[in-house]
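**Q** Sequence and predicted structure, then a few things I'm wondering about:
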Amino acid sequence: MDLDLARKVLAEQPFSRLLGARITAFGHGEATLELDIREDLLQQYGFVHGGVLSYAADNTLTLAAGTVVGAGLITSGFTIDYLRPATGEILRAHAQVVRAGRTRVVTRCDLITIDAAGVQTLCAVAQGNIAVIEPNGEQR
């Protein structure tokens, strides 16, 4: 899978469009997804909602897997640890492949926020298992 196909897949997800997510890097076992932090993505304390962080981790874990095994993937499970409140201008999720097998890919992801001054803060980490449902992106 290449960057153009990854962007097409993301654009086909209504929830990704709603959040305004964009892929900023894709290839060689790694992927980066970003979205602008807006008021409607916050929870009652003014922090980015955990569901938004989980969304970013989920999609980026799977995107990273797609760089090594192609399309035809689905998240079979992931864990996320919230380290500190997410505040700032941009949420960036960067994932990389830990191990790629024939039927499963293990990936990990760092979620950081970037403030107006460009300061980056690690706010969550995630690890996922990505199931290969269509080897090499073949259609069923």
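**A** Nice, thanks for sending it over.
**Q** from here on, contacts and neighbour counts on C-alpha atoms
**A** Noted.
**Q** in stretch 108-123, what counts as buried?
**A** 108-114, 120-123 (16 or more other CA atoms under 10 Å).
**Q** ok, residues contacting it?
**A** 53, 56-57, 60-61, 82-98, 124-128 (CA atoms under 8 Å, 6 or more residues apart in numbering).
**Q** buried subset of the residues you listed?
**A** Using 16+ other CA under 10 Å as the burial test, these include 53, 56-57, 60-61, 85-97, 124-128 as buried.
**Q** element containing residue 122?
**A** Element membership for residue 122 (DSSP states H and E) is strand 120-132.
**Q** Please apply the same query to residue 108.
**A** Assigned by DSSP H and E, residue 108 belongs to strand 104-114.
**Q** Then residue 57?
**A** With DSSP H and E as the test, residue 57 turns up in helix 50-69.
**Q** buried residues in that helix?
**A** Across helix 50-69, burial judged by 16+ other CA under 10 Å covers 50, 52-69.
**Q** Point out the other helices and strands that it packs with.
**A** Counting contacts by 3 or more CA pairs under 8 Å, 6 or more residues apart in numbering; DSSP states H and E, helix 50-69 is packed against strand 22-27, strand 30-36, strand 73-82, strand 90-100, strand 104-114, strand 120-132.
**Q** As TSV, those with distance to residue 7 would be great.
**A** As requested, the helices and strands packed on helix 50-69 are arranged in TSV below (distance: least, CA to CA, whole Å):
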stretch	distance to residue 7
strand 22-27	6
strand 30-36	10
strand 73-82	15
strand 90-100	15
strand 104-114	19
strand 120-132	19
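**Q** So for residue 10, which of these sits nearest?
**A** Nearest to residue 10 among those is strand 22-27; the distance by CA to CA comes to 7.8 Å.
**Q** A further structure is provided below for comparison with the first:
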Amino acid sequence: MSDIPDLAAAQKVLAAQPFSNLVGARLVSFGEGEVTLELDIRDDLRQQYGFLHGGVLGYAADNALTFAAGAATHSRLITSGFTIDYLRPAEGVLLRAQARVVRAGRTRVVCRCDLSTVDDGGAESLCAVAQGAIAVLGSSEQPQQPQQPE
């Protein structure tokens, strides 16, 4: 039996994240170090000028970066840091975050994410780019060790 996660397994992990449910995020592709996460742009996710809030873009980048690392390493992971550059205001009906692994090391995975909006006619516009470092905590089959008080 292979321990390689597939799209259905990744979707279950995403569904277990309360904030991902709140914003309505969904994984539409997952595998071989690449992932696509999407969410519908709703009025309650906009900022005061009517654009998608930058925090939502940051959330999408963070999650897509980490899922891409998971698609490559099949390990337990956590984001250790990421940067995001906003290129233009995010307008449209859909946000698409496409992430891929740049380099997967033993303890750290570096990924890149392109964030685009899609308008109601299907036209895509790149609105932000992000790069992140994802820390490898251990094998996905390793039991979690309880934290010991110091």
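**A** Here it is on my side, so go on. Here the structure is a predicted model, which means the values were calculated and not measured.
**Q** What span of the second structure is the strand holding residue 122 of the first structure aligned with?
**A** Mapped onto the second structure using TM-score structural alignment, strand 120-132 of the first structure spans residues 124-136.
**Q** ok, now stretch 96-109 of the first structure?
**A** Alignment of stretch 96-109 of the first structure against the second structure: residues 100-113, by TM-score structural alignment.
**Q** What's the average distance for the strand holding residue 122 of the first structure when superposed on the second structure?
**A** With mean CA distance after the TM-score superposition for the first structure, strand 120-132 of the first structure departs from the second structure by a mean of 0.2 Å once superposed.
**Q** orientation of that strand relative to helix 50-69 in degrees?
**A** Using axes from the mean of the first three to the mean of the last three CA atoms, to 10 degrees, the direction of strand 120-132 of the first structure lies 60 degrees away from that of helix 50-69.
**Q** okay, the angle between strand 120-132 of the first structure and strand 104-114?
**A** 160 degrees.
**Q** Tell me how far the counterpart of residue 39 of the second structure in the first structure lies from residue 22 of the first structure.
**A** Structural correspondence for residue 39 of the second structure with respect to the first structure (TM-score structural alignment): residue 35. Noted for residue 35 of the first structure: a distance of 6 Å to residue 22 of the first structure, by CA to CA, to the nearest Å.
**Q** Could you measure from the residue nearest to residue 94 of the second structure when sequence neighbours are not counted over to residue 12 of the second structure?
**A** Distances taken as CA to CA, 6 or more residues apart in numbering place residue 40 nearest to residue 94 of the second structure, at 4.5 Å, with adjacent residues excluded. Remark: distance between residue 40 of the second structure and residue 12 of the second structure (CA to CA) = 19 Å.
**Q** Compare those two (neighbour count), which wins?
**A** Set residue 40 of the second structure next to residue 12 and count neighbours by other CA atoms under 10 Å: residue 40 wins out with 17 against 11.
**Q** Contact partners for the residue nearest to the spatial centre of the first structure?
**A** Centroid-nearest residue in the first structure: residue 60, 2.0 Å away (criterion: CA atoms, centre = their mean). By CA under 8 Å, 6+ apart, the contact set of residue 60 of the first structure is 31-33, 93-95, 109.
**Q** before we move on, back to that, isn't the residue nearest to residue 94 of the second structure up against residue 90?
**A** No - applying CA atoms under 8 Å, one finds residue 40 of the second structure not in contact with residue 90, separated by 12.0 Å.
**Q** Residue range in the first structure corresponding to stretch 53-69 of the second structure, please.
**A** Mapped onto the first structure using TM-score structural alignment, stretch 53-69 of the second structure covers residues 49-65.
**Q** I meant stretch 13-24 of the second structure, not that one.
**A** Going by TM-score structural alignment: stretch 13-24 of the second structure matches residues 9-20.
**Q** gap between the match of strand 120-132 of the first structure and the chain center?
**A** Centroid separation between stretch 124-136 of the second structure and its chain, computed with CA atoms, centre = their mean, to the nearest Å, is 8 Å.
**Q** With stretch 133-140 of the first structure instead?
**A** Relative to the chain's own centre, stretch 133-140 of the first structure is displaced by 21 Å; criterion: CA atoms, centre = their mean.
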